[in-house]
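Asker: no sequence for this one, just the structure:
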């Protein structure tokens, strides 16, 4: 388990992390979200002993990171946002080099290298020099080194950066397959990834926690808000149309027309009026280029909490 209590990191008078508290349990994948500069990477660097906190505590498996950093490092696997690799090394050579830092040697090291290469699907590239690999395969090497010593806690800072859609699915499957026996902190900017992969989500903004909930509760919240709130339709039309013209359609409660793009219109209704709007537009010879119903989503909640 990873437990963060009242964590603060100051740079002069500015708080990069501001009295932050949350915990992640064994068998849980926690989505750790926030806009750029929110304090995510700083939090993860403190948790992995790369950086000291100004105040507060971080514990990994009951061990305080400030008091026993060496013991904590044995329990944590870390893939940072900017994956540092020795590009002159070959894949297996690099993994062997990193394994020795974790105290993994001999036949156990050879076995673990083989296992993690198979796990992240690096077999075809394992004979290559790291500089010869694409960014996506370099990310896989980074994930392999984070898993090499079979850590209890895995901290992944945007691990799918640079991967193509097929590779993203493969890495998701790897993370899911090992999650039962580990605590996984997963940072990403891809909201669909969080909903597809994570059990819980923590969102921070300007160093402060603004949301901490399970994905199940979040999905229930999204459904409730979708049922209770008004419908929102985003339209694009060929030529600008006055607000008073839109108000002639019964059931429209509000109209927003973009001043910068007068052909972009947002309609607020209490029921689904897509058919009525389409027919009214056709009757008046208005050309609808696009009509899309806006729904509540994790992305919308993220915007609301961090804007």
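Answerer: Yes, it's here. What you see is a predicted model; the values in this text were computed from it and never measured.
Asker: contacts, neighbours, all on C-alpha from now
Answerer: Fine.
Asker: which residues in the stretch 1-150 of the chain form helices?
Answerer: 40-47, 69-75, 91-101, 106-119, 135-147 (DSSP state H, counting those that start in this stretch).
Asker: helices or strands up against the first one?
Answerer: In terms of contacts (3 or more Cα pairs under 8 Å, 6 or more residues apart in numbering; DSSP states H and E), helix 40-47 is packed against strand 14-24, strand 55-60, strand 153-157.
Asker: Please apply the same query to the shortest one.
Answerer: Contacting helix 69-75 under the criterion 3+ Cα pairs under 8 Å, 6+ apart are the following elements: strand 63-64.
Asker: Minimum distance to residue 306: which of the helices of the stretch 1-150 of the chain has it?
Answerer: Residue 306 sits nearest to helix 40-47 of all the helices of the stretch 1-150 of the chain, at 13.3 Å, using Cα to Cα.
Asker: need the contact list for the most centrally placed residue in the chain.
Answerer: The geometric centre of the chain, computed from its C-alpha atoms, lies nearest to residue 188 (Cα atoms, centre = their mean), at 2.2 Å. Contacts for residue 188 were tallied using Cα atoms under 8 Å, 6 or more residues apart in numbering; they are 31-33, 157-160, 194.
Asker: Could you rerun that using 6 Å?
Answerer: Neighbouring residues of residue 188 by Cα atoms under 6 Å, 6 or more residues apart in numbering: residue 158.
Asker: The one 10 residues further on too?
Answerer: If you count contacts by Cα under 6 Å, 6+ apart, residue 198 has them with 29-31.
Asker: next up, a second structure to put side by side with the first:
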């Protein structure tokens, strides 16, 4: 695995910001790292990049422990923090050369690297400007360029599209998708549609604890076992028999003849609806399961008990 997080814990006095979480990510994978504000996402990312120390547990980058061998591990990481730290008085080329020196790149390697990331991040037309003259979207591109400059195998991106307009968001998404082909990407975002569009897997934390870790397709189905069925009849019916089905938790009318059923054990509930329609001679014309939206699943998994 390119990234291995094992029993990671971070304490601030009696408060557990991160509570014994474990997950991993492999090359070519975009891992969506989700959670509400204060869940511990940024703390985890800062520990993974060596910016913060852990109270206990470990993080390995390409097999290198970030705490025991921080310099070697950091060479493998490209990091874009939530608040993109840039020197506004520097020109783009000047800033990228500066970050190349910090990463101990050789002069020839750095020159080629700067040219590569300027083109890759769409900065060619802006490359002779000072960073302070750039829009928010272009500043984010500069942040991505510095993270990519030394061609690291691991990218850690904390809210990379914050404050961008829809066109800029699409451009940054495209770039992340492109560079992920031969890298491991941990991607934090509050925008559920963005996670659904970009990520292969989702890790969800809440109050410092791991809540879910599953492929994006499985996450979209939720984890409670509950489902929503849309049932349509030719004519309006008495909903009492539907509500009486053992697997049905709730019945609501969308419009005359069309009903939404909140159920447990979707397959059994569908069989029971078909059986009811046949035995009661109800004119059933449609029955389908509806997937919950990412927003609904996120809320369900992170809501207060």
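Answerer: Received, thanks. What you see is a predicted model; the values in this text were computed from it and never measured.
Asker: just to revisit the earlier point, now the buried members of the contacts of residue 198 of the first structure.
Answerer: Applying 16 or more other Cα atoms under 10 Å to the contacts of residue 198 of the first structure, the neighbour count classes 29-31 as buried.
Asker: quick one: what's aligned to residue 168 of the second structure in the first structure?
Answerer: When the first structure is aligned by TM-score structural alignment, residue 168 of the second structure is paired with residue 167.
Asker: I'd like to know how far the residue nearest to its match when sequence neighbours are not counted sits from residue 58 of the first structure.
Answerer: Spatial nearest neighbour of residue 167 of the first structure, excluding adjacent residues (Cα to Cα, 6 or more residues apart in numbering): residue 136 at 7.6 Å. From residue 136 of the first structure across to residue 58 of the first structure, the span is 31 Å (Cα to Cα, to the nearest Å).
Asker: now stretch 117-130 of the first structure, how far from the chain's geometric center?
Answerer: Stretch 117-130 of the first structure sits 25 Å away from the centroid of its parent chain (Cα atoms, centre = their mean, to the nearest Å).
Asker: coming back round to it: quick one: which of the helices of the stretch 1-150 of the first structure is nearest residue 293 of the first structure?
Answerer: helix 40-47 (32.4 Å).
Asker: so how much does that closest one differ from the second structure once superposed?
Answerer: Following the fit onto the second structure, the mean deviation recorded for helix 40-47 of the first structure is 0.4 Å by mean Cα distance after the TM-score superposition for the first structure.
Asker: Any chance you could list what contacts that helix?
Answerer: Outside of helix 40-47 of the first structure, the residues within contact range by Cα under 6 Å, 6+ apart are 51-52.
Asker: Any idea how far that helix is from the middle of the chain?
Answerer: In terms of Cα atoms, centre = their mean, the centre of helix 40-47 of the first structure is found 14 Å from the chain centre.
Asker: do stretch 144-152 of the first structure as well
Answerer: With Cα atoms, centre = their mean as the basis, stretch 144-152 of the first structure stands 20 Å off its chain's centre.
Asker: For it, buried residues please.
Answerer: Residues 144-152 are the ones in stretch 144-152 of the first structure that count as buried (16+ other Cα under 10 Å).
Asker: Tabulate the residues you listed in a markdown table, adding columns for distance to residue 21 of the first structure.
Answerer: As requested, these are exported to a markdown table (distance: Cα to Cα, whole Å):
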| residue | distance to residue 21 of the first structure |
| --- | --- |
| 144 | 29 |
| 145 | 28 |
| 146 | 25 |
| 147 | 26 |
| 148 | 29 |
| 149 | 28 |
| 150 | 26 |
| 151 | 23 |
| 152 | 20 |
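Asker: Just name the most buried of the helices of the stretch 1-150 of the first structure.
Answerer: Sort the helices of the stretch 1-150 of the first structure by mean neighbour count, taking mean count of other Cα atoms under 10 Å, and helix 135-147 sits at the top with a mean of 23.
Asker: helices and strands around that one, which ones?
Answerer: Judged by 3 or more Cα pairs under 6 Å, 6 or more residues apart in numbering; DSSP states H and E, the packing partners of helix 135-147 of the first structure are strand 76-79.
Asker: Recalculate using a threshold of 7 Å.
Answerer: Applying 3 or more Cα pairs under 7 Å, 6 or more residues apart in numbering; DSSP states H and E, one finds that helix 135-147 of the first structure contacts strand 76-79, helix 106-119.
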